[in-house]
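Colleague: No sequence on hand, only this structure:
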């Protein structure tokens, strides 16, 4: 037993020396440098420590993350909806002129707020330099570290992208025959921009505009559209067939994510050792987070359609299903076997909520299509 302990001690000392040797060698080289070179090396090290410290804080602190964020909008207390945009909600007499005011779109407002949450209230992780460089050259998505917030943000962004497309194609036009709104067109283009762009890139080579700048411009475009909507200068076409199409597009989006989760569950069920499970989980979570607010807003915008087609009960059930999915916040995401008794399958859990959410959309779509 004593011999074994001595062996372990010797092995530990050998390992300690092996790990410390490169640092000692670099330290001795540093001592032989002149003062100017020492200053430059110290400055580079200080910069590296600062950047990694900032990167660590930004990836671990989720500013203003709140699953119940939709409650601050108080949609239920608002009687106005965007469908009134074609018929002024009220007219205020000012001297000889009448100033028409219309209701802004809750969908547009929530979408702009979600972008603001992603790039202003939080740093956009996916385009940060250290995220692009990876972990010793390995993509952070292939590690269990530092990538959960980035995946969540991309999931929220996927919901935003889907809605900005529908705003341009159907909701911001009258039956698809009117002119496309320039603000909505600009917002859609900016939200389709590469999610990973930094100030400089290799493909194509040269300087670039980083992703957050495009997203911030989209916020301005959406706010501008809502400001014009309040002045009755543009329309938000809250018809039942447009709501059907919105449901179809979101259901298709969720179906794609469900298929990605299914593939990950079937092919990589290694419990907590599946390094891509956390990416898949938090991307799906981000979609639920985004669509939770967007669809609560759509319920306010399409209030007339919801009441006429008696969708209140099933829409409430969908809201509850979405909110229940947001309760899933595991510290470590496990992709264990679905019938495993030791480690759970968090991907299967969130996939269940996604499919329940999608089934609610399909059911409401069938009601509207009758």
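Modeller: The structure has been received and is ready for your questions. Since the structure is predicted, the reported quantities are computational estimates derived from the model, not experimental observations.
Colleague: Please make it C-alpha for all contacts and neighbour counts, starting now.
Modeller: OK.
Colleague: need the helices for the stretch 1-150 of the chain, in chain order.
Modeller: Here the stretch 1-150 of the chain has its helices, by DSSP state H, counting those that start in this stretch, at 2-32, 35-60, 106-119, 129-133, 148-166.
Colleague: Next one for the comparison:
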């Protein structure tokens, strides 16, 4: 009586086995055919092919390593700066340095003045250094530009998270560099633009995807990381001048208000991108663009968290005078809460789904909380 049922399941498993065998044969056949062709060739042909294969494996091995190892990534890295110990705003005189040769008349006449350097400039230089010196800049690597069998890596679920994170951090650095040039390093907009900061801003605006050679326009190019490394040198040159009291950093309340407002607007744009993806695509773990959106937003929060923590040191006097300490600390705490979200696999499911979570909506919620705090900071500064 059970024999027909047993035979039925035997036929099913047999069919599954044959299908699996055909699939394996289909996958292995090109390699077997290539191996057979390779064995019949002379070493004049084998050696170059072997070299190309070794180069191919080496390049992809290096590419895989660079995309998976995140050197210097630490959401709590701001604590290492110990900015809470600073008591003098950026650009203010902190004392004089002893003359190098006290016996000379010029040295005994006056000592060189010393001013407080900018924590904001320090942190944007260091964030860029982590992006292009401590790590490879993924977006302009050759294999990233070639894509996955011609498909843009951003349209696949593989090996693109670090690139999106780096671009998010770079977005925060770019926005900050603009504000440094236009307002923070000028006196009420009437003084001249600092050339070091202007050079840094211009270099950071360079295309994020350039390799040593391009098709549009056709010909050799300077790769993206070279421009960003030049920006690092410009930032540090400005801070050296500021520390020697040869540059300006205007720590007025209205400058801080405008800076906070621009950051809030930038985060608002990212929130809209997350909302659009979350509302219109609910493929759960199979949404291949969800990870790009998530890690870009994460990188942007990572960068702005450091920048605003640094702004708390640069504008310490304004924060004390306006009694902004508790609100400022709460804003930074909101950033810290957002940066604790680090899922292994990004899912863009329905908000009421119970199997696949919605990480984009969660990140968007935290961004809106941060933005709400920044709007409140702006309102206090405007009073």
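Modeller: Received the coordinates, thanks. Only a predicted model underlies this, so the values are computations on that prediction, with no experimental measurement involved.
Colleague: now stretch 47-67 of structure 2: which residue numbers in structure 1?
Modeller: Counting by TM-score structural alignment, stretch 47-67 of structure 2 falls onto residues 39-59 of structure 1.
Colleague: how far apart are the matching stretch and its match in structure 2?
Modeller: For stretch 39-59 of structure 1, the mean deviation from structure 2 after alignment is 0.5 Å (mean C-alpha distance after the TM-score superposition for structure 1).
Colleague: So what's the gap between that stretch and the chain middle?
Modeller: 27 Å (C-alpha atoms, centre = their mean, to the nearest Å).
Colleague: Please identify the buried residues of that stretch?
Modeller: Residues 55, 58, 59 are the ones in stretch 39-59 of structure 1 that count as buried (16 or more other C-alpha atoms under 10 Å).
Colleague: Take the residues you listed and write them to CSV, including distance to residue 174 of structure 1.
Modeller: Conversion of those to CSV gives the following (distance: C-alpha to C-alpha, whole Å):
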residue, distance to residue 174 of structure 1
55, 46
58, 42
59, 42
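Colleague: Now do residue 166 of structure 2 against residue 262 of structure 2, distance only.
Modeller: According to C-alpha to C-alpha, to the nearest Å, residue 166 of structure 2 stands 20 Å off from residue 262 of structure 2.
Colleague: ok, residue 355 of structure 1 - contacts?
Modeller: By C-alpha atoms under 8 Å, 6 or more residues apart in numbering, residue 355 of structure 1 lies in contact with 254, 255, 258.
Colleague: That one maps to what in structure 2?
Modeller: Match for residue 355 of structure 1 (TM-score structural alignment): residue 368.
Colleague: and the gap between its match and residue 301 of structure 2?
Modeller: In terms of C-alpha to C-alpha, residue 368 of structure 2 sits 11 Å off from residue 301 of structure 2.
Colleague: Report the set of residues contacting both of those two.
Modeller: Between them, residue 368 of structure 2 and residue 301 share no contacting residue, judged by C-alpha under 8 Å, 6+ apart.
Colleague: Compare residue 166 and residue 262 of structure 2 (neighbour count), which wins?
Modeller: Taking other C-alpha atoms under 10 Å, residue 166 of structure 2 and residue 262 do not tie; residue 166 has more neighbours (28 against 16).
Colleague: got a list of what that one touches?
Modeller: So residue 166 of structure 2 contacts 131, 137, 296, 299 (C-alpha under 8 Å, 6+ apart).
Colleague: Which of these has the largest number of neighbours?
Modeller: residue 131 (27 neighbours).
Colleague: Map that one across to structure 1 for me.
Modeller: Aligned partner of residue 131 of structure 2 by TM-score structural alignment: residue 118.
Colleague: Pretty sure that match sits against residue 124.
Modeller: Yes: using C-alpha atoms under 8 Å, residue 118 of structure 1 is in contact with residue 124, at 6.3 Å.
Colleague: re earlier: could you dump the contacts of residue 166 of structure 2 to CSV with distance to residue 182 of structure 2?
Modeller: CSV is the format used below for the contacts of residue 166 of structure 2 (distance: C-alpha to C-alpha, whole Å):
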residue, distance to residue 182 of structure 2
131, 24
137, 27
296, 25
299, 24
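Colleague: quick one on the thing from earlier: for the match of stretch 47-67 of structure 2, which outside residues touch it?
Modeller: Contacts for stretch 39-59 of structure 1 (C-alpha under 8 Å, 6+ apart): 122, 123, 125, 130, 146, 147, 148, 149, 150.
Colleague: Identify the residues contacting the fifth one.
Modeller: Contacts for residue 146 of structure 1 were tallied using C-alpha under 8 Å, 6+ apart; they are 56, 59, 60, 140.
Colleague: which of the residues you listed still touch in structure 2?
Modeller: Comparing the contacts of residue 146 of structure 1 with structure 2 on both residues aligned by TM-score structural alignment, their matches' C-alpha atoms under 8 Å, the contacts found in both are 56, 59, 60, 140.
Colleague: Next, give me the two most distant ones among these.
Modeller: Spanning the widest gap among those are 60 and 140, at 13.9 Å by C-alpha to C-alpha.
Colleague: These two: which is more packed in?
Modeller: residue 140 (23 against 13).
Colleague: Can you give me the distance of whatever residue of structure 2 lines up with the more buried one to residue 216 of structure 2?
Modeller: Alignment note (TM-score structural alignment): residue 140 of structure 1 maps to residue 153 of structure 2. Residue 153 of structure 2 sits at a distance of 20 Å from residue 216 of structure 2 (criterion: C-alpha to C-alpha).
Colleague: what's the answer for residue 291 of structure 2, then?
Modeller: From residue 291 of structure 2 over to residue 216 of structure 2 (counting by C-alpha to C-alpha), the distance is 28 Å.
Colleague: and these two? which has more neighbours close in?
Modeller: The neighbour comparison of residue 291 of structure 2 against residue 216 (other C-alpha under 10 Å) goes to residue 291, with 28 against 6.
Colleague: how would you label that one: helix, strand or coil?
Modeller: Counting by DSSP: H, G, I helix; E, B strand; the rest coil, the backbone at residue 291 of structure 2 sits in helix.
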